[in-house]
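got a structure for you, letters missing:
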């Protein structure tokens, strides 16, 4: 039977929904929130080290902004209706890029500022039809890992290649990989912004970056964004259906629409290129995929519970409580489970990376019997050593994982 993240996510208390909140609007339970928070923190730090500067921007804007960006003409059917507030019409945003364009425009920019990498984990909204929303894969409110790089044209190719490299690192840490890369281009029957020359330059930049990174790809006509071509990183669900997880796009259109400029080395004014990218897409769609990839048994570093403490009997409750406090103080996500047979409690926590069983002998000598999730035999060890081992495993998975920079070649 294939893994369904909707069933497993509810069984493991990761997320749920309620008709009073509405279709396509799931809420995150403590376990799912803990895992998500860890991944959000990881992505933030990964981006910071790569030279991104993080911002916050409003989750709505005036309709005029989306008319200027081109979203209203090309995307209005997927946007929520405007809300009249006084003389303004405010719209829940379907994308963060207009806000980031205005953040660039808010200050005078020089060639010395470029490339300027602006990142945000920001909310956005899509007016999905009731019949297609479900679980975490198709939702109406989402939190997007998003960024926009403003650069000179001769910097754009290297920036796209850098994004592809950063994506590989993030995906390896999350324990997943793409099944294919897709170059999404213009096609007949759709409206696109900009002129042929702009599109040709953007397409050439993407092809050059793919060649530099030695990545094989397929072309998909008609799948481009309305403002520019893109590289889509495709993953597969358990049924083999492909969908886009991450993307990088080159855009000459919106810098022109918003009249973005920087001062070049000769004192002249130049238009920047805008590179859109998301390393992991929305947190909702990402977790729908991760739940299915790992069948709920997440890697140690973002497992909702990293350690379950199981006292054999009531006589070991005090020792278990002390060990639990030490684990929590060390930064681990841990919980204690008391009552019932040890075997039943082990089965209940089969998705938890580590189980620490404390019987009479362990309580007496200050040790635990640490059992890894892979079914290995419990290993007696001092409490401090067990905590250090789990912490090291989490750190290795998050920051120093083997193969993090290995190239994934579909």
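Good, I have the coordinates. All figures in this text were calculated on a predicted structure; none of them were measured in a lab.

drop to CA atoms for contacts and neighbour counts, all remaining ones
Fine.

please name the nearest non-neighbouring residue to the most centrally placed residue in the chain.
By Cα atoms, centre = their mean, the chain has its centre lying nearest to residue 280, at 3.6 Å. Nearest non-adjacent residue to residue 280, counting by Cα to Cα, 6 or more residues apart in numbering: residue 246, 5.1 Å away.

you'd agree that neighbour is in a strand?
Yes - assigned with DSSP: H, G, I helix; E, B strand; the rest coil, residue 246 falls within a strand.

distance check, it against residue 26.
Remark: distance between residue 246 and residue 26 (Cα to Cα, to the nearest Å) = 22 Å.

what about these two, which has more around it?
Using other Cα atoms under 10 Å as the criterion, residue 246 and residue 26 rank with residue 246 on top: 24 against 21.

tell me the contacts of the more buried one?
167, 232-234, 277-281 (Cα atoms under 8 Å, 6 or more residues apart in numbering).

can you check residue 78 too?
Residues in contact with residue 78 (Cα under 8 Å, 6+ apart) are 94, 126-128.

try it against this one:
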């Protein structure tokens, strides 16, 4: 029987919704926010190490900007109506359906030289889609989307390396999160769609994406009609426990928007040259990502992004102080830890199992005097009593290594 992230996400207090907010607008509860924050921090650091610079941009923009980018002509049905006066001057504000127009303006906000390229701009930003109520569901399909997005502005000769680098980062992030790609798809133009740009640009973009996939050694299938309106793309497909596939990560080559926004840089001869734009998202939207993570892991997240990593259970009131001291030590070491002192020991251990907490530190009268704990693992194993500092170090080591298991290889 497959796991439904909507049921389990609410049972684990990860997210919820309310009619007063509206359909397709879930809110994240403290446990879900803790897991999400850990994933966000990991992705930002992964991008930073790969040479990306992070920015913040507003979730609103003039309609005129989206007319320039092509979103208004090709995507208006999926956008919310303009806010305020929607006169012919295009001054009305629109909730953005994507981040790329803002990042194009970040690029053109300063003079650029060939020495600045590739310029890698990243953001975890909000965007909005006017999804019909009939297609909304849990975190899979929402109206308010937080997207891990980035745009690489590069010279034509740099496109291949940037696409290959983005594909490697996607695979690295998926491995750390415990994801496995179901398939890779090369999304191309198809009959009946509205597409921007010329045939030569589309052919060159397709060639570069094929070369990157071939060099990575991953099998892929072509999907005519699934391209973005401005260019072909690589879609990394994931499958839920029931075998249903959906797109999560994407890499796109775009010759269109740099031209529409008049982007340029000074080449080695000082002459103006047009950059190429590579769109890429390592983990897609945080909403769709966590819908998948909840189902794939059945709520038992890897240690590094579990909402609570360890709960201390004192056997009796006499061990309460020792349990609180242990939790203080764990929190000071950067772990998410808490004390549970309500109910019988067995009930508290079962409650921790129901919450999918990776470790339960049981502290009884034999352990408390020496500052020791007995670690019970989420998979049912129990480790011999050990000093509290050693238990903290063990959990930290597993979290830092981002391994799928509950003990380091040396244990």
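All right, it came through fine. All figures in this text were calculated on a predicted structure; none of them were measured in a lab.

mind checking the TM-score on these two?
Between these two chains, after superposing, the TM-score reads 0.96 (TM-score structural alignment, normalised by the length of the first structure); 400 aligned residues with a Cα RMSD of 1.4 Å.

what lines up with the residue nearest to residue 280 of the first structure in the second structure?
Using TM-score structural alignment, the equivalent of residue 246 of the first structure in the second structure is residue 249.

tell me where the stretch 201-350 of the first structure has helices.
Per DSSP state H, counting those that start in this stretch, the stretch 201-350 of the first structure carries helices over the ranges 253-257, 283-294, 317-329, 342-348.

residue 387 of the first structure is nearest to which of those?
Using Cα to Cα as the measure, helix 317-329 is the one of the helices of the stretch 201-350 of the first structure that comes nearest residue 387 of the first structure, at 6.1 Å.

the residue nearest to the centre of the first structure maps to what in the second structure?
Aligned partner of residue 280 of the first structure by TM-score structural alignment: residue 283.

so how far is residue 251 of the second structure from its match?
For residue 283 of the second structure relative to residue 251 of the second structure (Cα to Cα), the value is 11 Å.

name the nearest of the contacts of residue 246 of the first structure relative to residue 350 of the first structure.
For the contacts of residue 246 of the first structure, the nearest to residue 350 of the first structure is residue 280 (27.2 Å; Cα to Cα).

and residue 125 of the first structure, what's its match in the second structure?
Using TM-score structural alignment, residue 125 of the first structure sits opposite residue 128 in the second structure.

residues touching its match, list them.
79-80, 95-98, 143-145.

possible to save those as TSV with distance to residue 183 of the second structure, neighbour count and secondary structure?
Shown next, in TSV, are these (distance: Cα to Cα, whole Å; neighbours: other Cα atoms under 10 Å; DSSP: H, G, I helix; E, B strand; the rest coil):
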residue	distance to residue 183 of the second structure	neighbour count	secondary structure
79	29	20	coil
80	32	16	coil
95	32	22	strand
96	29	24	coil
97	26	25	coil
98	25	20	coil
143	26	23	coil
144	27	21	strand
145	24	23	strand
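
any chance of these in a markdown table, plus distance to residue 365 of the second structure?
As requested, those are exported to a markdown table (distance: Cα to Cα, whole Å):
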| residue | distance to residue 365 of the second structure |
| --- | --- |
| 79 | 62 |
| 80 | 62 |
| 95 | 59 |
| 96 | 59 |
| 97 | 59 |
| 98 | 58 |
| 143 | 53 |
| 144 | 51 |
| 145 | 50 |
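
so which of those residues comes closest to residue 19 of the second structure?
Looking across those and measuring by Cα to Cα, the closest to residue 19 of the second structure is residue 143, at 14.0 Å.

how about that closest one, what does it touch?
Residue 143 of the second structure touches 24-25, 128-131, counting by Cα under 8 Å, 6+ apart.

onto which residues of the second structure does stretch 370-378 of the first structure map?
Taking TM-score structural alignment, stretch 370-378 of the first structure hits residues 375-383 over in the second structure.

gap between the match of residue 246 of the first structure and residue 354 of the second structure?
31 Å.

buried residues of stretch 352-368 of the first structure, list them for me.
For stretch 352-368 of the first structure, the neighbour count (16 or more other Cα atoms under 10 Å) marks 352-359, 362-363, 367-368 as buried.

go on, stretch 251-267 of the first structure?
251-255, 260-263.

check stretch 136-147 of the second structure too.
138-147.

out of those, who's nearest residue 230 of the second structure?
For those, the nearest to residue 230 of the second structure is residue 147 (18.9 Å; Cα to Cα).

thought that closest one was touching residue 282?
No - the pair residue 147 of the second structure and residue 282 fails to qualify as a contact (Cα atoms under 8 Å) at a distance of 9.6 Å.

any idea how far the equivalent of residue 100 of the first structure over in the second structure lies from residue 56 of the second structure?
Mapped onto the second structure by TM-score structural alignment, residue 100 of the first structure lines up with residue 103. Per Cα to Cα, residue 103 of the second structure is found 9 Å from residue 56 of the second structure.

between those two, which is the more surrounded one?
residue 103 (22 against 12).

distance of the corresponding residue of the second structure for residue 329 of the first structure relative to residue 368 of the second structure?
Aligning on TM-score structural alignment places residue 329 of the first structure opposite residue 332 in the second structure. Noted for residue 332 of the second structure: a distance of 19 Å to residue 368 of the second structure, by Cα to Cα.
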